[in-house]
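>>> Below are the sequence and a predicted model for it; my questions follow.
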Amino acid sequence: MAGNIKIRAKSSNGVTTVKALMSHEMETGLRKDKATGEPIPAHFIQEVTGKWNDQVVMTAFWSGGVSKNPYLSFKFNGGEKGESVEISWVDNQGQSESGTAEIS
């Protein structure tokens, strides 16, 4: 499942705010296919990592209880205009995605 991550990062008074929208189906494994009645396998993001200039500033561990196409926002001390922020995730099926943005 290829997706994408839309990221915005803004620094103000020494604090950077990062906002990210991730494309992912986020299936819990509890729903059934309406056509066949068979359970839809669990498929969800397990770990999200936020990096600033290759330094980890945020890690989140998720489960199937997070909604489809999740939105994430966090803040960290530091970051200046033009520096790099990266968000990456790994799901329970071993798939991964990452994206970068420049701090404005």
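Looks like it came in fine.
>>> C-alpha only now, for contacts and for neighbours.
Noted.
>>> show me the contacts for P70.
For P70, the set of contacting residues under the criterion of Cα atoms under 8 Å, 6 or more residues apart in numbering consists of L21, M22, S23, H24.
>>> Now that we have the residues you listed, which of them are buried?
When neighbours are counted using 16 or more other Cα atoms under 10 Å, those contain these buried positions: M22, S23, H24.
>>> another one to put next to it:
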Amino acid sequence: MAEQIKIRAQIQGEITDLRILLQHPMETGQRKDDKGQTLPVYFIQTFSVNHNGKPMIDGQLNTSISKNPLFTFKARGIKVGDKLTINWQDNLGDKRQDEIIIA
């Protein structure tokens, strides 16, 4: 199973700054290993953020995203005690979901 998603949320008045780090090697299929063999394509395909169970962000990624992608967002309406759930799935079917309660 993939490493835990790192989620940080900082409320500043009505705006919340979100920082989400997805830990994944993100291979493009163009690099070669030490023996000259092409490394297979391996990347996060879908990514979503839910706020208290309701979709907030729903996106698709591709091979052009770097290893361990970091996403930052600004959002309104997030309060202390709310729950954020982050999900991703890669092209091989591996999945990860983590959540935090806003403190």
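Everything's here; your move. Predicted model, so just to flag it, every value in this text is computed and none were measured.
>>> Can you calculate the TM-score here?
Both chains were compared after superposition, and using TM-score structural alignment, normalised by the length of the second structure their TM-score is 0.91; 103 aligned residues with a Cα RMSD of 1.3 Å.
>>> Of the buried ones among the contacts of P70 of the first structure, which belong to strands?
M22 (DSSP state E).
>>> Dump the buried ones among the contacts of P70 of the first structure to a markdown table, plus distance to Q55 of the first structure.
What follows is those, written out as a markdown table (distance: Cα to Cα, whole Å):
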| residue | distance to Q55 of the first structure |
| --- | --- |
| M22 | 21 |
| S23 | 24 |
| H24 | 25 |
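>>> I'd assumed T46 was in contact with G59 of the second structure.
Yes - taking Cα atoms under 8 Å as the definition, G59 of the second structure is a contact partner of T46 at 5.8 Å.
>>> So for these two, which residue has more residues nearby?
T46 (16 against 10; other Cα atoms under 10 Å).
>>> any idea how far that one is from I102 of the second structure?
Taken as Cα to Cα, to the nearest Å, the spacing of T46 of the second structure relative to I102 of the second structure amounts to 24 Å.
>>> Thanks again, I'm all set now.
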